[in-house]
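Novice: Everything below, folded, please.
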Amino acid sequence: MPFVSQYSAESPTREQIDEASGPLVIEFGTGWCGYCQAAQPVIAEALEAHRTISHLKVEDGKGRRLGRTFGVKLWPTLIFLKDGEEVARVVRPTGRDAIEDGLRRID
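Specialist: Purely as a prediction, here's the structure:
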């Protein structure tokens, strides 16, 4: 699945994430966040090389439970999961290397 460009206000439950099979990247952030906007080109570039990995872009903030269950404090935060288990995490990426490392660990 290619890079998802928009954060979704709708998100799965933590139980659904925990039961997911295969590789998955969850990106927490918001469309108005400057850090999130700045990170989009490197996130998109890294995901382009791993098109079989699902990318879920979840709008985070007050009243949004899913981010809290993962302990998200800064945006963007990328959680790399394999079969519902967190394998890696990247917070406020500035380059492709850390993202690529996470992707390789779940691919």
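Novice: Going by C-alpha atoms from here, please, whenever you check contacts or count neighbours.
Specialist: Will do.
Novice: The helix or strand harbouring Leu103 packs against which elements?
Specialist: Per DSSP states H and E: Leu103 is located in helix 96-106. Where contact means 3 or more CA pairs under 8 Å, 6 or more residues apart in numbering; DSSP states H and E, helix 96-106 is packed against helix 34-48, strand 77-82, strand 85-91.
Novice: Gly31 should be in a helix, yeah?
Specialist: No. Counting by DSSP: H, G, I helix; E, B strand; the rest coil, one finds Gly31 to be coil, located in no helix.
Novice: how many neighbours does the residue lying closest to it once chain neighbours are set aside have?
Specialist: Closest residue to Gly31 apart from its sequence neighbours, by CA to CA, 6 or more residues apart in numbering: Tyr7 at 6.5 Å. If you count neighbours by other CA atoms under 10 Å, Tyr7 ends up with 17.
Novice: To check against the first, give me the structure of this:
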Amino acid sequence: MGASHSSSSKSSRVLTFNSSASWKIHFEEAKSTGKLMVIDFSATWCGPCRFMEPVINEFAEKYTDVEFVKIDVDELSDVAQEFGVQGMPTFLLIKRGTEVDKVVGAKKEELQKKIEAHRKN
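Specialist: So this is what the prediction gives:
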């Protein structure tokens, strides 16, 4: 397979929200689709979050039927609070607006297993 290696032009499939208002609109719209949404709650100062960043980008490329969202807990603390996020990173798996699963910490394999389990049904 001839994959191109120009990483600069490659945009991430992970959506980042910088305002609670735009997030709420998106979240409401996402409820109507049966698509699995993985929300990555992270912080710039969090080492394990930085470790998971390339992992999430890799998963977003691999699981094109899953939507990946990144939320900075310092920027959108109200959203993090709403979902009861306490540790970083926290990955919430959401379907039709409801939390179906959760992974706390930089656990790549566990997150991958849960994504694979929930994206199918």
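Novice: hmm, back to that, buried deepest among the helices and strands packed on helix 96-106 of structure 1, which one?
Specialist: Using mean count of other CA atoms under 10 Å, the stretch among these with the largest mean neighbour count is strand 77-82, at a mean of 24.
Novice: With structure 2 overlaid, report how far that one is off on average.
Specialist: On superposition with structure 2, the mean distance recorded for strand 77-82 of structure 1 (mean CA distance after the TM-score superposition for structure 1) is 0.8 Å.
Novice: surely Val69 of structure 2 meets Trp23?
Specialist: No. Counting by CA atoms under 8 Å, Val69 of structure 2 sits too far from Trp23 to count as a contact (9.6 Å).
Novice: Quick check: neighbours shared by those two?
Specialist: Common neighbours of Val69 of structure 2 and Trp23, using CA atoms under 8 Å, 6 or more residues apart in numbering, are Phe17.
Novice: before we move on, the earlier item: hmm, the residue nearest to Gly31 of structure 1 is touching Glu59, no?
Specialist: Yes. Between Tyr7 of structure 1 and Glu59 there is a contact under CA under 8 Å: 5.0 Å.
Novice: Now list whatever residues contact both of those two.
Specialist: 29-31.
Novice: tell me which of the residues you listed is nearest to Val87 of structure 1?
Specialist: Nearest to Val87 of structure 1 among those, counting by CA to CA, is Gly29 at 19.4 Å.
Novice: before we move on, the earlier item: can you lay out the shared contacts of Tyr7 and Glu59 of structure 1 as TSV showing distance to Ile106 of structure 1?
Specialist: Shown next, in TSV, are the shared contacts of Tyr7 and Glu59 of structure 1 (distance: CA to CA, whole Å):
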residue	distance to Ile106 of structure 1
Gly29	21
Thr30	24
Gly31	26
